[in-house]
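**Q** quick one: sequence plus predicted model below, questions after.
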Amino acid sequence: MITQLTLREATPDDLPFMLSLAPRLTATAPAWRDQAEMTAGYEGLFTGAIHEPEEGSAVLIAQNPEGQPVGFTLLYWDPKARSAFIKDLAVSERAEGLGVGQFLMQSIEQWAKDKGAVEIMLKTSWYNTRARSFYERAGFQEDHIALVRRLD
C-alpha cells in the first residue's frame, strides 16, 4: 500500500495523464456502446474541466511520493441540492491495489464536507462489477437505475 500519497489540483500538464486513463473508464461499457467514441469524448470533457472549469467543480490528482500522478477524480458541486457528484475516478494500472482509490474516496469525502454536502453521488456502468464493489465498500448504496434505449 502507498502510504505517502498527496493530493493536488490538476493543471494543464496533467491532461495527458488523465487521457491515458480514459480507456479504463470505458473498458466495461456494454457491447452496444462505441467504446472508441466514448474514450475520445473524454478529451473535450477533461480539457474543459481543466481550462474552463464549472463553478464549484474540481479535478484532483493523487500522486505518489515521487510526485508522479497515480489517479484522479473529476468532481462537480450542486449547491442547491448540497450534493457532490463524482463524474470520474480512475487509478493508473501500475497503482491498482495500492490504496489510491481509497485515498481518492477519502479526499472526495473531505472535499464534499468542506462544501457542506449532505451526499455524494456517482454513476458507474452496471457491467463494472469491480467499481461497483469498490463503491459499496466505500459506503455507497444503490438509489436509481438508468435504462438506455439507443435510437440508431
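**A** Sure thing, it's come through.
**Q** from here on, contacts and neighbour counts on C-alpha atoms
**A** Noted.
**Q** in the chain, which spans are strands?
**A** 6-9, 58-63, 69-78, 83-91, 119-122 (DSSP state E).
**Q** CSV please, covering those and showing mean neighbour count and distance to residue 24.
**A** Putting those into CSV (neighbours: other CA atoms under 10 Å; distance: least, CA to CA, whole Å) gives the following:
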stretch, mean neighbour count, distance to residue 24
strand 6-9, 15, 21
strand 58-63, 22, 16
strand 69-78, 22, 11
strand 83-91, 20, 7
strand 119-122, 15, 17
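**Q** want to compare, so here's the second one:
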Amino acid sequence: MDAIIMKIGDKFAIEGESTLDGHAKQIDLIAVEHEITLPVTFDKSGNSRTRGRSQHGDIIINKYLDKASAKLLEACSKGVDLGKVQLYYARTLEGKFELFWEVEITDVYVSSVKNVSRRGQDLPQETVTLNYTSIKWTYSLYNNQGTKDGSVSAGWDLAQNKAA
C-alpha cells in the first residue's frame, strides 16, 4: 500500500499536510487498526450457539506529529463531534495512483490521543483513537488495464444495530 490518508470533519475540520492529488491538506497516516467482534457462545445444552451484538472497537490510527496534532488534542479534550471522517487507502496500479479502499465513519469523537517520542527518532508519533456510530466500507475493483471496474460497499449503524 502506498498511502493512507484521513479527511476529518464536516463539523470540526482538521487539516493535515498531505500533498497527494485530490487529498491536499488532509492527514497522512502510518497505520490503521480496527476490530469488530461477534460474541458467540454455546447454550447450556451444548447443542446450539447463541450470538450477541457485534462489538465495534474504536478505529486506531498511527501518524507522525504534524499540523493536525494540536487540533486532535483539542478535539479530544473538548469532546468535539467531528461529524464525518473518511479514510482513503491508495496504491500504485499500472503506473497510476488509485484509491482501492475507503472507510467513512460518522458522529466521530476523538476518544484518545497518545504521543510517543523516542530519542533518535526522526519525528514523534501519535496514536489516535476514533469512536463512531456508523461506518461504511467501499472496495473499488480495477481491471487488468488499471481502470476502475465497479465497487462493493457495506455499512453498519451501531445505534440501530443494523446494516446502513
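**A** That came in fine, so what should we check first? Just so you know, these numbers come straight off a predicted model, no measurement behind them.
**Q** TM-score for this pair?
**A** With the length set by TM-score structural alignment, normalised by the length of the first structure, the two chains reach a TM-score of 0.27; 73 aligned residues with a CA RMSD of 5.3 Å.
**Q** about what we covered before: to residue 37 of the first structure, which of the strands of the first structure lies closest?
**A** Closest approach to residue 37 of the first structure among the strands of the first structure is made by strand 83-91 (16.8 Å; CA to CA).
**Q** give me the buried positions along stretch 75-93 of the second structure.
**A** 75-76, 80-91, 93 (16 or more other CA atoms under 10 Å).
**Q** out of these, who's nearest residue 115 of the second structure?
**A** Taking the buried residues of stretch 75-93 of the second structure together and measuring to residue 115 of the second structure by CA to CA, the closest member is residue 76, at 13.1 Å.
**Q** element containing that closest one?
**A** helix 69-78 (DSSP states H and E).
**Q** now the angle from the helix or strand that that helix is followed by to helix 69-78?
**A** Next helix or strand after helix 69-78 of the second structure toward the C-terminus (DSSP H and E): strand 81-93. When axes from the mean of the first three to the mean of the last three CA atoms, to 10 degrees is applied, the directions of strand 81-93 of the second structure and helix 69-78 differ by 140 degrees.
**Q** what's downstream of strand 81-93 of the second structure, the next helix or strand?
**A** strand 96-116.
**Q** how near is residue 17 of the first structure to residue 71 of the first structure?
**A** When distance is defined by CA to CA, to the nearest Å, residue 17 of the first structure is 9 Å away from residue 71 of the first structure.
**Q** repeat that for residue 58 of the first structure.
**A** From residue 58 of the first structure to residue 71 of the first structure the distance is 14 Å (CA to CA).
**Q** for residue 36 of the second structure, which non-adjacent residue is closest in space?
**A** residue 56 (4.6 Å; CA to CA, 6 or more residues apart in numbering).
**Q** quick one: the nearest residue to residue 142 of the second structure once chain neighbours are set aside from residue 91 of the second structure, how far?
**A** Nearest in space to residue 142 of the second structure, with sequence neighbours left out and distances taken as CA to CA, 6+ apart, is residue 148 at 4.3 Å. Distance, residue 148 of the second structure to residue 91 of the second structure, by CA to CA: 13 Å.
**Q** quick check: residue 72 of the first structure touching residue 86?
**A** No: if you go by CA atoms under 8 Å, residue 72 of the first structure and residue 86 don't touch, sitting 10.8 Å apart.
**Q** tell me where the first structure has helices.
**A** Counting by DSSP state H, the first structure has helices at residues 15-20, 22-26, 35-51, 100-115, 129-137.
**Q** okay if I get the ones you listed as TSV plus mean neighbour count?
**A** As requested, these are exported to TSV (neighbours: other CA atoms under 10 Å):
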stretch	mean neighbour count
helix 15-20	16
helix 22-26	18
helix 35-51	15
helix 100-115	18
helix 129-137	14
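**Q** could you dump these into a markdown table and include distance to residue 7 of the first structure?
**A** Output for those, formatted as a markdown table (distance: least, CA to CA, whole Å):
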| stretch | distance to residue 7 of the first structure |
| --- | --- |
| helix 15-20 | 15 |
| helix 22-26 | 20 |
| helix 35-51 | 16 |
| helix 100-115 | 8 |
| helix 129-137 | 20 |
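**Q** I'm done for today, thanks for sticking with me.
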